[in-house]
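In: pasted the sequence and its predicted model underneath.
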Amino acid sequence: MLEKTFYKQLLKRSFAMPVKIVFWDGSSAQYGQGEPKATITFREKVPVSAVTQNASIALGEAYMDQKIDITGPGAHPLQEVITSAYQQAGSFLRDAKLKKFLPKQSHGEAQSQADIHSHYDVGNDFYRLWLDDTLTYSCAYFTPENPTNDLTAAQIAKAHHILQKLNPQPGRRLLDIGCGWGTLMLTAAKEYDLKVTGVTLSEEQYQLVKQRIKAAGLSGVAEVRLQDYRELGDEQWDYITSVGMFEHVGQENLGLYFQDVAKYLKADGTALIHGITRQQGGAYNGWINKYIFPGGYIPGLTEIIDHIEAAHLQIGDVEMLRRHYQRTLEIWDANFNAHRAEIETTKGTRFTRMWDLYLQACAASFESGNIDVVQYLLTKGPSGTGLPMTRRYMLTDR
């Protein structure tokens, strides 16, 4: 009885849309005016103590274990429910006040490698099922010519968008920190005539990028290293790119990350740093940290800018791409669910529900504005050094 009272009090103020709640004893309640847009079914009680200690872990695990189901007429009911929760003050999925319950993060080199292995070495075959043909696992860039659907075209457009911002000159050197499966670095080598070095801690990514370099005939101009970015010594590059990387370094290492960017950048160099940022201030998410990205931390906008300033870098341009990442995640989740039966067969139901929840929850976070994704164009010298006077050069068609 106490559990039901707790949930009724919590849920009646948790959503910005009408929802129906079905409790574990078969009783139900509706909150909000109008036809329910989603139904949340509690098949078992989720202990109140677990929810009050860390809501995202308790409810995320309950969904993974099929103790909670979320259904609705829309294509993405999970995303709709979580978006509505984020839009409503006091959302039961916010963790802003729960940081004290999270363990201290460790980001030494050995821990960083273990964290990367746990996520990115799930298997290239798994990622091939739901990423696009380029195997790019970061926010795509949807142009007026490709506004919604072609993910491969949008990922290629993102690579060009990043590289064009650097205004790269042929024959110069580029470092890609956290190179993924190599699309950005290979595009830089093939189409911008740059000498490229990519670094990753993922063995699976490293092996595939080596194959892609050889297959493209780029062995003389592109290389990939299975190496921690902190161990690059005194080498310097004309350009640095880093996409979806700083979210993994941990709050305590953000300053060192930007100091290393500055260290590896030549005096007249330019860097494009692309990553997830919260405009409202940095935050952890307990469930994401435990099951998806161990050691992850989403920094706040002013927090990032403070670290950029402390590293003696200057900002030449800032661009928000929140809606692009929402759309990217929606396509990924559609692709994922198109292969759901295969994934369940190979990975199990719990893993499948976990990844579906992850993709839809992230899409909801971007849709609601809870998180953003930002591109920071940085120079080691005064802002804009070596770049054209206007932003028009960034939009040149290739």
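Out: That came through fine.

In: drop to CA atoms for contacts and neighbour counts, all remaining ones
Out: Noted.

In: and residue 104, how far from residue 52?
Out: In this view, residue 104 and residue 52 are 19 Å apart by C-alpha to C-alpha, to the nearest Å.

In: quick one, strands of the stretch 151-300 of the chain?
Out: Assignment of strands within the stretch 151-300 of the chain using DSSP state E, counting those that start in this stretch yields the ranges 173-177, 195-200, 222-226, 237-243, 265-277.

In: angle of the first one against strand 222-226?
Out: Here the directions of strand 173-177 and strand 222-226 differ by 30 degrees (axes from the mean of the first three to the mean of the last three C-alpha atoms, to 10 degrees).

In: tabulate the strands of the stretch 151-300 of the chain (a markdown table), appending mean neighbour count and distance to residue 162.
Out: Below are the strands of the stretch 151-300 of the chain laid out as a markdown table (neighbours: other C-alpha atoms under 10 Å; distance: least, C-alpha to C-alpha, whole Å):
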| stretch | mean neighbour count | distance to residue 162 |
| --- | --- | --- |
| strand 173-177 | 25 | 11 |
| strand 195-200 | 24 | 15 |
| strand 222-226 | 20 | 18 |
| strand 237-243 | 24 | 8 |
| strand 265-277 | 23 | 7 |
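
In: please compare the first structure with the one that follows:
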Amino acid sequence: MTKTDVASRLAGALAIVMGADEIPLRLRAWDGSEAGPAGAPVIEFRSRRALRRILWSPGQLGLSRAYVAGEIDAPGDIFASFTALSSVGKFAEAGPFRPLTARELLTLLKTAVRLGALGPNPAPPPEEAHVGRHGRRHSKNRDSAAISHHYDVGNDFYALVLGPSMVYSCAVWNDERTGLDAAQDAKLDLVCRKLGLQPGMRVLDVGCGWGSFALHAAQRYGVNVVGVTLSAEQAELARKRVADAGLTELVDIRIQDYRDVDDGPFDAISSIGMSEHVGREQTPHYVSQLHGLLRPGGRLLNHAISWNAGPTSPDPDSFIPRYVFPDGEMLGLTEMIGALESGGLEVLDVEALRPHYALTLRAWVRNLEEHWDQAVKLTSIGRARVWRLYMAASALGFEAGITGVNQVLVQRPGGTGGTGGSEPPLRRNGWI
């Protein structure tokens, strides 16, 4: 076999998996051979095991496992590499990969034989979630396990990625020069203004994370906040931040399922980046529960990622459900609005923030790459690679319009004034 055979054969195998005639990448094989357009972004196959994974799982899952395991790498600009990948074949489609034909599988098998890559199916990297093996989907115990898989990976790790704001949702940017912390502060304040927060109001923060919204609302608007999360690590740090800020009289952080909150009514409810964990079947109950906790005339802001194009259910064998958000389900915007309206809530405003999330994700990737060695020490090389892949790919999804993120502001009908009983402004610029 000549020096160029390994890389060229790998390029052919990758083209089959992608459903393309050729790939716009420079492929570098484990033996040092290269194939593909000169000057194109480079993808490295560091081990025969990568090809074996693709043979056993010829789609996004096999490629993702090989990347997480370090058997495939994008050593340069990861955005350039993923942009090239996403422009062709099955990566250019929003839906699940089309199964390979018998002929395509046979060609892959022959390639694996020639390159000495045959063997048993390698065990998945340890970072792969096993939540789906335990309990009924979206039961309280399984949801708790799913949240723990994603969020309980170390507060110090998240601090490196998110920065001082410790906000793990889309920021709001004036322009690309806005710093991440300033953009997150702007988002938190925007939510407060949309909810019409006033001193003395009682606010529920569903999925409170590390307490950033609760702290902002209590410090700047003088409200009382109950924050609930299923993550023990988030709650521990959130409580410390509350204590350090001297706000223990105003902010109560609980490890509690939103379905178990029973001490309403609340004057306002924020749900920022939480409803993606609820699940389609549970969404009507989610709306009903929050409606029941909201006093008449009170407002709820639901900030959530949505499908803009393609499927509204994830492929269970794709990267995100396996490694990032087990059991997560994004709804389309019309589905979410329909659920809120069917649950007896009046829509006051809808704001699409899709470009803002792309900027936020790119900032998180920069933070991770700038602190790579420390991030690896705090968690694992595999976990750091999961987050790099997930955030970079997600940024491109927002930029391409495949996914979006929307703030839907609703109000429970009724109420005659009092604390937080003011009418919304006649024009949106009343809160923007």
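Out: Perfect, I can see it now. All figures in this text were calculated on a predicted structure; none of them were measured in a lab.

In: would you pull the TM-score for this pair?
Out: Superposed pair, TM-score by TM-score structural alignment, normalised by the length of the first structure: 0.86. Supporting alignment: 380 aligned residues with a C-alpha RMSD of 2.9 Å.

In: and the strands of the stretch 151-300 of the first structure as CSV, adding distance to residue 321 of the first structure?
Out: Shown next, in CSV, are the strands of the stretch 151-300 of the first structure (distance: least, C-alpha to C-alpha, whole Å):
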stretch, distance to residue 321 of the first structure
strand 173-177, 20
strand 195-200, 24
strand 222-226, 28
strand 237-243, 13
strand 265-277, 9
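
In: before we move on, back to that, of residue 104 and residue 52 of the first structure, which one has the most company?
Out: Ranked by neighbour count (other C-alpha atoms under 10 Å), residue 104 of the first structure and residue 52 place residue 52 first, with 12 against 9.

In: so that one: helix, strand or coil?
Out: Of the three states, residue 52 of the first structure takes helix under DSSP: H, G, I helix; E, B strand; the rest coil.

In: quick one: map residue 104 of the second structure onto the first structure.
Out: Here residue 104 of the second structure stays unmatched in the first structure, going by TM-score structural alignment.

In: next: residue 359 of the second structure.
Out: Under the alignment (TM-score structural alignment), residue 359 of the second structure maps onto residue 327 of the first structure.

In: ok, residue 217 of the second structure next?
Out: Under the alignment (TM-score structural alignment), residue 217 of the second structure maps onto residue 188.

In: distance of its match from residue 141 of the first structure?
Out: Residue 188 of the first structure is 17 Å from residue 141 of the first structure, by C-alpha to C-alpha.

In: do the same with residue 385 of the first structure
Out: From residue 385 of the first structure across to residue 141 of the first structure, the span is 26 Å (C-alpha to C-alpha).

In: do the same with residue 317 of the first structure
Out: Distance, residue 317 of the first structure to residue 141 of the first structure, using C-alpha to C-alpha: 17 Å.

In: so which of these two has more stuff around it?
Out: Neighbours were tallied for residue 317 of the first structure and for residue 141 using other C-alpha under 10 Å; the higher tally belongs to residue 141 (26 against 15).

In: re the thing from before, would you agree the match of residue 359 of the second structure falls within a strand?
Out: No - going by three-state DSSP, the assignment for residue 327 of the first structure is helix, not a strand.

In: wouldn't it be in contact with residue 147 here?
Out: No - using C-alpha atoms under 8 Å, residue 327 of the first structure is not in contact with residue 147, being 9.7 Å away.

In: among the two, which residue is more densely surrounded?
Out: residue 327 (22 against 13).

In: got the contact list for that one?
Out: When contacts are counted by C-alpha atoms under 8 Å, 6 or more residues apart in numbering, residue 327 of the first structure touches 148, 363.

In: gap between it and residue 373 of the first structure?
Out: 12 Å.

In: repeat that for residue 45 of the first structure.
Out: Separation of residue 45 of the first structure from residue 373 of the first structure (C-alpha to C-alpha) stands at 36 Å.

In: compare those two and say which is more crowded by neighbours.
Out: Between residue 45 of the first structure and residue 373, counted using other C-alpha under 10 Å, residue 373 has the larger neighbour count: 23 against 14.
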